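Enquirer: Okay, sequence plus prediction incoming.
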Amino acid sequence: MKNIKWLLLMAIVLVLAACSLEQPGSNSSSDDQGEAGNDGDKVYKVGLSVSTLNNPFFVTLSEGVKEQAKESGSEVIVVDAQDDASKQASDVEDLIQQGVDLLIINPTDSEAVVSAVESANGSNVPVITVDRRAEGGEVVSHIASDNKAGGVLAGEYLLELLGEDQPQVAELEGISGSSAARDRGAGFNEAVDGKVNIVAKQTANFNRAEGLTVMENILQANPDIQGVFAHNDEMALGALEAIQSAGKDIPVIGFDATDDAVASVKDGKLSATIAQKPEEIGVKAMEAAVALLNGEDVEADIPVDLELIKE
């Protein structure tokens, strides 16, 4: 009889111990897509493909995405295409395989990225583009400043600095095939058409080192250059370095309002830059992503204001 009582007691102890191992409210499916966060909002996994993190503008843009994701409790996976369209296509495929709920893409090349967008479409992964457009595929929303309007602002200010008596001007272009380079150039040329003589127009691929080298070559071929417009601040700062090394004083206007460029404007070196507010672009992109995944309607084009920052 004592043995039976002892066995019953041991059984009760084992049952109580097993129950204590499972905490109240525990759920083994907490990693499922769309799980509820502490505030009841769904948590999403978003992939962000950036053209390059070697450019401060896109670093700031990605920080805006990540900060807003933190606010909503969502996860962001950031990949750097390193200005390589083939790598970007591969990165997007990897993000799709990782099961992202949505893709935010900053295209390296607006045409080359189409296949990646179409791949996402085929996998039912919504796509949002930022700063640069995709030339094809289904994109739910595009968040950017009006690059053409920014080019017009740059052109008008350069005319204000130089006058309209056919000054000799150089234009440093961004990556061929990117919508940003195309639109900024179109706006600038529209503003200065018939009023300046563009004696040099070369790509420096949105890169500071290339901007330096290209500007050195332009100055050798055209020593009487009177003004420069660069499609982004990195190229503008490179061009400015070449101009200073040559002992010249030539107005240079950039685009993006990166921290280095704004500091250079304040120091009286860079003549101006067009503020495109990359952090705000990133924030708005993530806001649109969460809204879309929550079943809300989002605008096909979401603009971000521009501002001319000058001496």
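Expert: Alright, I've got the coordinates.
Enquirer: From now on I want contacts and neighbour counts done on CA atoms only, so please keep to that.
Expert: Will do.
Enquirer: Let me know how buried residue 12 is, in neighbour terms.
Expert: Summarising burial for residue 12: neighbours were counted as other Cα atoms under 10 Å, giving 10.
Enquirer: separation between it and residue 157?
Expert: 85 Å (Cα to Cα, to the nearest Å).
Enquirer: where along the stretch 201-311 of the chain do the strands fall?
Expert: Remark: strands of the stretch 201-311 of the chain, listed N- to C-terminal, are 227-230, 252-256, 272-275, 301-303, 307-310; assignment by DSSP state E, counting those that start in this stretch.
Enquirer: For stretch 300-311, buried residues please.
Expert: Judged by neighbour count using 16 or more other Cα atoms under 10 Å, the buried positions of stretch 300-311 are 302, 304, 306, 308, 309.
Enquirer: Check it against this one:
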Amino acid sequence: MKKKLRILLISSLFLVILIGCIVKFYRAEDRPKVVVVLKDFNSEYWEITKAGVEKGFRDFEVDGKVIAPKDGTVESQRDMLENVLKEKPDVLIVSPTSPDRIIPVLEKFIKTNIPVLLLDTYDPWKDKTAYIGTDNLNLGRIAGELLASHLQPGDEAALIGGDIPVIGKRIEGAKMSLEAAGIKIATEKVGLSDHAEITKKAMETILRDDPDVKGIITTNDIVAVDALKVIKDHGLKIPVIGADGIIKMIKLIEDGTLTDTVAQNPYDMGYLSIETALKVIKGEDVKKNIDTGVDVISQDNAKLKLDFLKGLLK
């Protein structure tokens, strides 16, 4: 009798496990499929974006994956997108490395009725379902206002821009605010690659040719950190405003080297892109432009931001 009971219990347990596996399998099969293609995983910014995407996958029960080319080149991203097209996801989310060269591939997704969301990098491409990211003109305006708050009318400022698609809007917004505050634009050095030596050389040139410069705005934090090293080497204390809010930049604020900066919200970009993708799959209306906002980081909130980012990247 005991033997039969034991066999019955084992059989029941096996049946419960089998049913659970079947339910789990079908639940996974029924989940919406979303693929996210970023520019690379070689920078903290994209690692933070990836963390937001993966949190979205979990919270919204999406069968998703987030990928990026190892070398970060346009060619590699194009090849990667061609392979994703064969997988036929329900929605594609992409941060195009170079919109002009990537959009012809994205048109193929549209032809096969796969909606495309642009993440982080805006382009006026008419066939996108939505753009999720920063209003870069507004980011530039806020950066300009922040720098102007540390200067006096008549002071000179310099603008340094990395080699990124959105640079034009950030520079435009910064110039609007600086000029409105009476700050003179002494020089612009734009289209620079994010290599430390190139940034340092540009900053050396600015300090040599425009010694009266009282403040710097850069279009990303990698450039900002490298520019600041040159300023420190010259024994100067000049405010530098970045754009991304990476850990190195926030530490400079926490230790008092800088007073403040502006920051995008890559984590929110990633998370909201998945939420938006799910709405698209369900047939709900979504905004064409979803602004993920701009934060001002100062000593008042630097530690809180730093703890949050360290928790994401540990």
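Expert: Arrived safely, thanks for sending. Nothing here was measured: the structure is a model prediction, and the numbers come from that model.
Enquirer: immediately after the biggest helix by length in structure 1, which helix or strand?
Expert: As far as residue count goes, and with DSSP state H defining each element, the longest helix of structure 1 is helix 2-20. Past helix 2-20 of structure 1, further along toward the C-terminus, the next helix or strand under DSSP states H and E is strand 45-50.
Enquirer: Which stretch of structure 2 lines up against that next one?
Expert: Under TM-score structural alignment, the alignment places strand 45-50 of structure 1 onto residues 33-38 of structure 2.
Enquirer: Give me the aligned partner of residue 56 of structure 2 over in structure 1.
Expert: When structure 1 is aligned by TM-score structural alignment, residue 56 of structure 2 is paired with residue 68.
Enquirer: does its match sit in a helix, a strand or a coil?
Expert: At residue 68 of structure 1, secondary structure determined by DSSP: H, G, I helix; E, B strand; the rest coil is helix.
Enquirer: burial count for it?
Expert: The burial count for residue 68 of structure 1: 21, using other Cα under 10 Å.
Enquirer: all helices of structure 1, in order?
Expert: 2-20, 56-72, 85-97, 114-122, 147-162, 179-192, 208-221, 233-245, 259-266, 278-293.
Enquirer: For these, give me TSV that also has distance to residue 49 of structure 1.
Expert: As requested, the helices of structure 1 are arranged in TSV below (distance: least, Cα to Cα, whole Å):
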stretch	distance to residue 49 of structure 1
helix 2-20	45
helix 56-72	9
helix 85-97	7
helix 114-122	11
helix 147-162	20
helix 179-192	16
helix 208-221	22
helix 233-245	20
helix 259-266	22
helix 278-293	12
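Enquirer: So which of those helices is nearest residue 132 of structure 1?
Expert: Checking the helices of structure 1 against residue 132 of structure 1 by Cα to Cα gives helix 179-192 as the closest, at 5.4 Å.
Enquirer: Run the chain-centre distance for stretch 217-231 of structure 1.
Expert: 29 Å (Cα atoms, centre = their mean, to the nearest Å).
Enquirer: do the same with stretch 289-304 of structure 2
Expert: 13 Å.
Enquirer: Pull up the distance across it, start to finish.
Expert: Length of stretch 289-304 of structure 2, first residue to last, Cα to Cα: 28 Å.
Enquirer: again with stretch 84-93 of structure 2
Expert: Distance between the two ends of stretch 84-93 of structure 2: 11 Å, counting by Cα to Cα.
Enquirer: Could you point out the residues of structure 1 onto which that stretch aligns?
Expert: For stretch 84-93 of structure 2, the aligned range in structure 1 is residues 95-104, judged by TM-score structural alignment.
Enquirer: Can you give me the buried ones in the matching stretch?
Expert: Within stretch 95-104 of structure 1, the residues that count as buried by 16+ other Cα under 10 Å are 95, 96, 100, 101, 102, 103, 104.
Enquirer: just stretch 51-60 of structure 1 next, same as before
Expert: Using 16+ other Cα under 10 Å as the burial criterion, the residues of stretch 51-60 of structure 1 that qualify are 51, 52, 53, 55, 56, 57, 58, 59, 60.
Enquirer: what about the first one, distance to residue 310 of structure 1?
Expert: Just to be clear, that refers to residue 51 of structure 1. As defined by Cα to Cα, residue 51 of structure 1 lies at a distance of 28 Å from residue 310 of structure 1.
Enquirer: do the same with the fourth one
Expert: Relative to residue 310 of structure 1, residue 55 of structure 1 is positioned 21 Å away (criterion: Cα to Cα).
Enquirer: and if you look at residue 209 of structure 1?
Expert: Noted for residue 209 of structure 1: a distance of 23 Å to residue 310 of structure 1, by Cα to Cα.
Enquirer: Same check on residue 103 of structure 1?
Expert: In terms of Cα to Cα, residue 103 of structure 1 sits 35 Å off from residue 310 of structure 1.
Enquirer: cool, and residue 120 of structure 1?
Expert: From residue 120 of structure 1 over to residue 310 of structure 1 the distance is 41 Å, taken as Cα to Cα.
Enquirer: Please apply the same query to residue 30 of structure 1.
Expert: 51 Å.
Enquirer: do residue 156 of structure 1 as well
Expert: 12 Å.
Enquirer: can you check residue 14 of structure 1 too?
Expert: Counting by Cα to Cα - residue 14 of structure 1 and residue 310 of structure 1 are separated by 76 Å.
Enquirer: One more: residue 47 of structure 1?
Expert: Separation of residue 47 of structure 1 from residue 310 of structure 1 (Cα to Cα): 36 Å.
Enquirer: again, but for residue 135 of structure 1
Expert: Spatial separation of residue 135 of structure 1 from residue 310 of structure 1 under the definition Cα to Cα is 33 Å.
Enquirer: And for residue 129 of structure 1?
Expert: When Cα to Cα is the yardstick, residue 129 of structure 1 and residue 310 of structure 1 sit 29 Å from each other.
Enquirer: give me every residue that touches residue 215 of structure 1.
Expert: Taking Cα atoms under 8 Å, 6 or more residues apart in numbering as the criterion, residue 215 of structure 1 is in contact with 238, 239, 242, 243.
Enquirer: between the residues you listed, which has the most around it?
Expert: Scoring these on neighbours with other Cα under 10 Å, the highest-scoring entry is residue 239 at 33 neighbours.
Enquirer: Show me what that residue lines up with in structure 2.
Expert: Structural correspondence for residue 239 of structure 1 with respect to structure 2 (TM-score structural alignment): residue 227.
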